[in-house]
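Trainee: The following comprises the amino acid sequence and a computationally predicted model.
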Amino acid sequence: MGDNSSKMAAPVILNATAKHSATVIFLHGLGDTGHGWASAMGNLSMPHIKVICPTAPVMPVTLNAGFKMPSWFDLTSLEVDAPEDAPGIKAARDKIHELIDAEVRSGIPANRIVLGGFSQGGGLALYSAFTHKESLAGVVALSCWLPLRSEFPQAALGNTATPILQCHGDCDPVVPFKFGQLTSSLIKKFAGNLEFKTYKGMMHSSCDEEMANVKDFVRQRIPSL
């Protein structure tokens, strides 16, 4: 395996088409790549926004019988009390913080960066935001849960006042809707600026209405300067 096991492939980057003044970083779900969400994120972008869709490293995933696939961290099962891959979650979080820090170094302040993700990527977005000291512009959490939830609220170092848009389909067979509801009520105890949106009949996917809501959120949080 060597070093390659933890290296990420190059992210998909959609550069701003006007003066770059804000960035969206969006994290895909298990088994997907940055390409899976790039066009959807590009559609809701604006000329001043750069979109970064990183691809998770390929690793064996316990949940899927040890098959190797892009995954931000190992998943043992999707039960409420499943053991979690704490070292993997924290290593993935460090990679996301590096992406944020690189944007900040390039001149985009943290409060002009929206971090988002779907499913496992949405969970990582939430975890990365709450363990990041600098305030982001907003967080988009789609069809997901908060990893290592027992660490909170103590682990929340920042972004407890940052606007969060959490979305979930009420027919999700993979990450049950109830997980979304439990996550929302847990987060609201220490980060109250959260809006939870439900999509009737939506499974573990997205829909036009949800994408329109995400677009509105992004445009509100990082408008053109």
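Mentor: Ah, there it is. Source: prediction; values computed, not measured. Numbers count the residues shown, from 1 in each chain.
Trainee: Going by C-alpha atoms from here, please, whenever you check contacts or count neighbours.
Mentor: OK.
Trainee: How is residue 167 assigned, secondary-structure-wise?
Mentor: strand (DSSP: H, G, I helix; E, B strand; the rest coil).
Trainee: Can you give me the distance of it to residue 64?
Mentor: To residue 64, residue 167 is 25 Å away according to Cα to Cα, to the nearest Å.
Trainee: between the two, who's got more neighbours?
Mentor: residue 167 (27 against 13; other Cα atoms under 10 Å).
Trainee: A further structure is provided below for comparison with the first:
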Amino acid sequence: MLETIEICEVRQADASIIWLHGLGASGDDFVPVVEELALPCAVRFVFPHAPRMPVTVNGGYIMPAWYDITSLDIAGVQDESGIRQSQASVEMLIEQEMARGVPSERILLAGFSQGGAVVLQTALRCPQRLGGVMALSTYLPLYASLPMEKTPINAGIPVFMAHGRFDTVIPIEAAEASRSALESEGFAVEWHEYPMAHTVSTEEIADIRRYLMQVLG
């Protein structure tokens, strides 16, 4: 089980958001967003820490990562075993929230950059009906296997994608291609783009809040 930071202002949450950070960061990265979102419903935020591992594109330097990155070419060879291992770890967190009494359809996955790739990988293949998935400044990994592995129960999952037009880490063209791949598989994508680099903006947080209010009520 991944180590996590949890924020919940009530004794019993009726919804959970599992939010994954990007490469080299930690679960603390998006903790300040909780206050900015100011959600009126009883939500438990779960911010897991990625395990530390060598990352090939960074010279084998050991850092928090959800999977190895062997090339800056997103369309190139991907660390399938690492991606699937992180998927399994997130599935354990989903099961933990369900065991705490949160219905699966009130559980949302969110992730930034590498964390966003993992939540897309997980949500579309999850055997339980989830409430939604937010993919921020990221791309769809292992897209070739999606047609065979997507679960019908999450065919209608509300997908929120947001990206910066000036992102040089994951170019917006990669995100747009991912959106097209999702739409070709029948997923409805709520798309947002902003005049920013590889980061999160105030305008984006406002759009995320609207999305969450719509999904969670």
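Mentor: Now that the structure is in, tell me what you want to look at. Computed from a predicted model, the values in this text were never measured in an experiment.
Trainee: Now the corresponding residue of the first structure for residue 215 of the second structure: closest residue in space, sequence neighbours ignored.
Mentor: Correspondence of residue 215 of the second structure to the first structure, assessed by TM-score structural alignment: residue 221. Spatial nearest neighbour of residue 221 of the first structure, chain neighbours left out: residue 137 (5.8 Å); criterion: Cα to Cα, 6 or more residues apart in numbering.
Trainee: For the aligned partner of that neighbour in the second structure, give me its contacts.
Mentor: The alignment partner of residue 137 of the first structure in the second structure, by TM-score structural alignment, is residue 131. By Cα atoms under 8 Å, 6 or more residues apart in numbering, residue 131 of the second structure lies in contact with 104, 105, 106, 107, 108, 157, 158, 215, 216.
Trainee: Quick one: map the first one onto the first structure.
Mentor: The reference is to residue 104 of the second structure. Using TM-score structural alignment, residue 104 of the second structure lines up with residue 110 in the first structure.
Trainee: Would you map the helices across the second structure?
Mentor: 31-37, 80-99, 114-123, 146-149, 172-184, 202-216 (DSSP state H).
Trainee: List the contacts of stretch 27-34 of the second structure.
Mentor: 4, 5, 19, 20, 21, 45, 47, 48, 49, 50, 205.
Trainee: Now it: buried residues?
Mentor: The neighbour-count check on stretch 27-34 of the second structure (16 or more other Cα atoms under 10 Å) flags 27, 30, 31 as buried.
Trainee: Over to stretch 16-27 of the second structure?
Mentor: Applying 16+ other Cα under 10 Å to stretch 16-27 of the second structure flags 16, 17, 18, 19, 20, 21, 22, 23, 24, 26, 27 as buried.
Trainee: Under the alignment, what does residue 25 of the first structure map to in the second structure?
Mentor: For residue 25 of the first structure, the residue aligned by TM-score structural alignment is residue 18.
Trainee: ok so, going back, the contacts of stretch 27-34 of the second structure into JSON lines, with extra columns for distance to residue 179 of the second structure?
Mentor: Formatted as JSON lines, these follow (distance: Cα to Cα, whole Å):
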{"residue": "4", "distance to residue 179 of the second structure": "29"}
{"residue": "5", "distance to residue 179 of the second structure": "30"}
{"residue": "19", "distance to residue 179 of the second structure": "20"}
{"residue": "20", "distance to residue 179 of the second structure": "20"}
{"residue": "21", "distance to residue 179 of the second structure": "20"}
{"residue": "45", "distance to residue 179 of the second structure": "26"}
{"residue": "47", "distance to residue 179 of the second structure": "25"}
{"residue": "48", "distance to residue 179 of the second structure": "26"}
{"residue": "49", "distance to residue 179 of the second structure": "27"}
{"residue": "50", "distance to residue 179 of the second structure": "25"}
{"residue": "205", "distance to residue 179 of the second structure": "20"}
